[in-house]
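Colleague: Kindly return the folded structure for what I paste below:
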Amino acid sequence: MKALPLFVVILLVASPVLAAANPGGIAGQATAIDGTTTAQVQPPTNETIRVLDIEESSLVRSTVETEYVDLGPSLDFAALRAGGQIQTRASINRIESVGDDVSLRSQLILGELNRVEQRAIALQSDQQSAITQYNADELTARELLVEFARIDAEARDLDERRIALRELAAETPDFSIDSGRLAALERELDTFTGPVRAHTAEVLTGKADPTRFSVRTSQSGVVLSTVADDTYVREAYRGDLRDRDESGVSPTEALETVSENYPEVWESRATQNGADVVGAGNSYLVRINHDRGQLYAYVDSGSKNVFKESQTRPLDTLSRGVPESEIKDGINLTVYRTYPGGPLRIQLNESATGDPINANVTIGVEASRESTLLGRTGLDGAIWTVSPSSPYTITVIRGNAAVVLTVSPTPIPELATNSTGSTNTTTDVQPTASPTTASTA
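Modeller: Just a heads-up that it's a prediction; the model follows:
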């Protein structure tokens, strides 16, 4: 299978939303592009994993478009990164320069921490402003992605500074910073980072190939998704599902919220220890490794809703969606329909023999009347992308032969409780049966 283009695997280092999936259960074999045989997870049953998304009634704008390397943002990201490192180093030097003066050292640490917290508040305003401007057609989708990538990069730099301040505080006699405060700041900075935003920066700086991104927005929410390096990656943020009340949820309740909203994920945890929860302040992060990928779900303490998620799912673990086919001029074109922004597989085969066809595929959204070249299907006759939010047309031309198929996306597999406030699935979550890690670090 050929995916549109490379995705940089992001390891869990400082910000937990950046982990890449590592599913187990390898079985079967597949033929790679170069003809070699490789191990592959067998396709699962056609059961769709639920996702945090935007209801159609709240959707303001949606698009799918390809982004390329761009020198302007690339230079901006480099300057931002360098500036953040300089600022962090200057803060550390300023604190360390006071020597054994514990009182002054403590004041400087707290002052720097206050500045990081204030900047986190400013990033929240920046994010909402970007969504508002995009919805008002004052920003293009490309400009919105650039701004999200910038916010992502700054949030990561701020988290590095948070970690440095935590370490300086630990080295200071008779002084400490409340661990809950540090963890709450980490959770807040998580709000502005995500694997799709990070990959956007990789594309814009030329570290990854051009990639198609799906962008969907509401008044205060955004859903981003892409297919890269044989992985489907998505992230979603719903500001309307937050009330920032810090007193409403325990770690066990956060786990229950996630198990109820993602029953398929919960039931397919890689191990009984395949879920943990980290929380402080006004939200909890629940991390689950399962047999079809990885889920990071954020639960708001006040509303008790999942308000943010990121999912990474290798393509060979995905169900292929709802197929629709068209046969013409000896070409069998099959489109495995999926939900808006979901992973979309397009397959070409010889109608007579079933052999895969390596040919160019274009996609056009009905409303725009424009077509975009997706690329060639490869030796397996397949190509992956992300689904538009409205009806779209797939076109394949091979010599004098052509086949055209117009289809619509399928309904969004919405979370079980966020939209209705009542659960569709009841799951008994017992800490003794499903051990978790609850912490404030």
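Colleague: can we go C-alpha only for contacts and neighbour counts from here?
Modeller: Noted.
Colleague: other SSEs contacting the helix or strand containing Arg94?
Modeller: Element membership of Arg94 [criterion: DSSP states H and E] is helix 71-96. In terms of contacts (3 or more Cα pairs under 8 Å, 6 or more residues apart in numbering; DSSP states H and E), helix 71-96 is packed against helix 102-135, helix 141-170, helix 195-204.
Colleague: so is Val277 in a helix, a strand, or just coil?
Modeller: strand (DSSP: H, G, I helix; E, B strand; the rest coil).
Colleague: this one as well, want them side by side:
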Amino acid sequence: MAVLLAGLLVLSLPATAVSAAGPDERTAGADAPEQVFVETNGTTNRLDPGEEVRSERLEYGDDLGTSLMTADDELRVDYEQERIVRDGFDDASNEEREEMVSAGYGRLRERIDALEAREREAVRAHATNDRSTTRLLQTFSRNYHESDVIASALDELVAYADRIPGYSISIRNDKSVLEMYRTDVRSQLETTPDRFGSNRKRLAVRTAETGYSVSLLDRNYVRETTRFDGRNASRPNQFEDITDAHDTAQELYPWVFDADHETHSSDAVESRGVQLYRIRAIHDQGRLTAYLDGGTSAVHRELQTLDHEQFPTVNESRWIDGGLVLAINETAANGPAEVTVADAETGDPVSAAVSVDGEPVGETGSDGSLWILPPDDGFDLRAESDAGAVEGSVSNSAA
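Modeller: Alright, predicted model coming up:
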């Protein structure tokens, strides 16, 4: 593991759409995936999960939180390690102990491999309407918990290995893989929402044959995207070194690395044994973590935590009726949109109930504003207060 580059970058260039397609000298003749990043200006590029997307919007409340409670994998992992390693370890010879630790490690490696296979199957089933959104989120939640359980079991296994003279195991690469499942999105799914408060979380889920994205809107806009075709650990490493991987990330996320941010830093960590390169960057709107795969030289998993209130507006619509003014400010890459309601005569903010395609999505606050996760396609927007109601239709715009 090596840490690279933490400093201020001051170059400023406009952000553009980036594609990781096209072989270069290192990938000539290889089947490198074509990855499209949604074009943005004044904010970060965002990895697209793929074509033929199924899109769902839902609210995280008590019912969904209860549904995400899944079977506890801790007991299963603990039982396996008890049976394979702990049982009889004290009385075993050093050679027998090595075999026990090796077998226990092998079983944990199998469980690590099963995490991605489980997610890949769940995502593809969801994309073809063979699995509900709640069941898909259950899979993500289960992997979130099991990855932590496996990591603890690996630490315990190292302690057993240290008791064997001249024998050791390295779990550094395994920990790097497990880290990808401990994301901000999955962590926030585990928190209990306020039943009646304004902090109930809104979720957007998009799935395709090649990957998925899960977005969550709370105090921040948190987005997790994975491209399964961006991971191929069996291929030769396409990166010459960690600097090469960092340079590739700069090309894929030009605004993050090239804009003149007041605050900016970045670092890169290499896990060469599993051909993963974690690139992290902090910028004015939040932070980016991208896991680049050495076999494909593409982004396998992208994690972004962003302050959506700093996003530039790319499209604005406005309607007046019933003594109210309803407006929506859309942001790039179909990100969060701000809905505002005001008095048509005075311009004062109005508290109003907002619905999208007839479904309630929340109420504007004392400032007359509400942030929503808009549908991918056009939709009907309505706001209703004690004074009246106003509605309009939002087209499938460039946002």
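Colleague: Can you give me the TM-score here?
Modeller: The TM-score (TM-score structural alignment, normalised by the length of structure 2) is 0.78; 354 aligned residues with a Cα RMSD of 3.2 Å.
Colleague: Take the helices and strands packed on helix 71-96 of structure 1 and write them to CSV, including distance to Val60 of structure 1 and mean neighbour count.
Modeller: Listed next are the helices and strands packed on helix 71-96 of structure 1 as CSV, based on distance: least, Cα to Cα, whole Å; neighbours: other Cα atoms under 10 Å:
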stretch, distance to Val60 of structure 1, mean neighbour count
helix 102-135, 6, 17
helix 141-170, 13, 20
helix 195-204, 20, 25
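Colleague: export those helices to JSON lines and tack on distance to Leu224 of structure 1?
Modeller: Formatted as JSON lines, those follow (distance: least, Cα to Cα, whole Å):
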{"stretch": "helix 102-135", "distance to Leu224 of structure 1": "12"}
{"stretch": "helix 141-170", "distance to Leu224 of structure 1": "9"}
{"stretch": "helix 195-204", "distance to Leu224 of structure 1": "7"}
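Colleague: how many degrees apart are the helix holding Arg94 of structure 1 and helix 141-170 in direction?
Modeller: If you take axes from the mean of the first three to the mean of the last three Cα atoms, to 10 degrees, helix 71-96 of structure 1 sits at 10 degrees to helix 141-170.
Colleague: Only the buried residues of helix 71-96 of structure 1, if you could.
Modeller: Applying a neighbour-count criterion of 16 or more other Cα atoms under 10 Å, one finds 73-74, 77, 80-81, 84-85, 88, 91-92, 95 buried in helix 71-96 of structure 1.
Colleague: again, but for stretch 348-360 of structure 1
Modeller: In stretch 348-360 of structure 1, counting by 16+ other Cα under 10 Å, buried: 348-351, 356-360.
Colleague: quick one, helices of the stretch 151-300 of structure 2?
Modeller: 172-179, 184-189, 242-252, 254-258 (DSSP state H, counting those that start in this stretch).
Colleague: Out of those, which is closest to Arg301 of structure 2?
Modeller: With Cα to Cα as the criterion, Arg301 of structure 2 lies closest to helix 172-179 of those, at 10.9 Å.
Colleague: between the closest one and helix 94-127, how many degrees?
Modeller: Helix 172-179 of structure 2 runs at 30 degrees relative to helix 94-127, counting by the same axes, to 10 degrees.
Colleague: I'd like to know which elements helix 172-179 of structure 2 is packed against.
Modeller: On a contact count with 3+ Cα pairs under 8 Å, 6+ apart, helix 172-179 of structure 2 meets helix 94-127, helix 133-161, strand 265-271.
Colleague: and with 10 Å instead?
Modeller: Contacting helix 172-179 of structure 2 under the criterion 3 or more Cα pairs under 10 Å, 6 or more residues apart in numbering; DSSP states H and E are the following elements: helix 94-127, helix 133-161, strand 265-271, strand 276-283.
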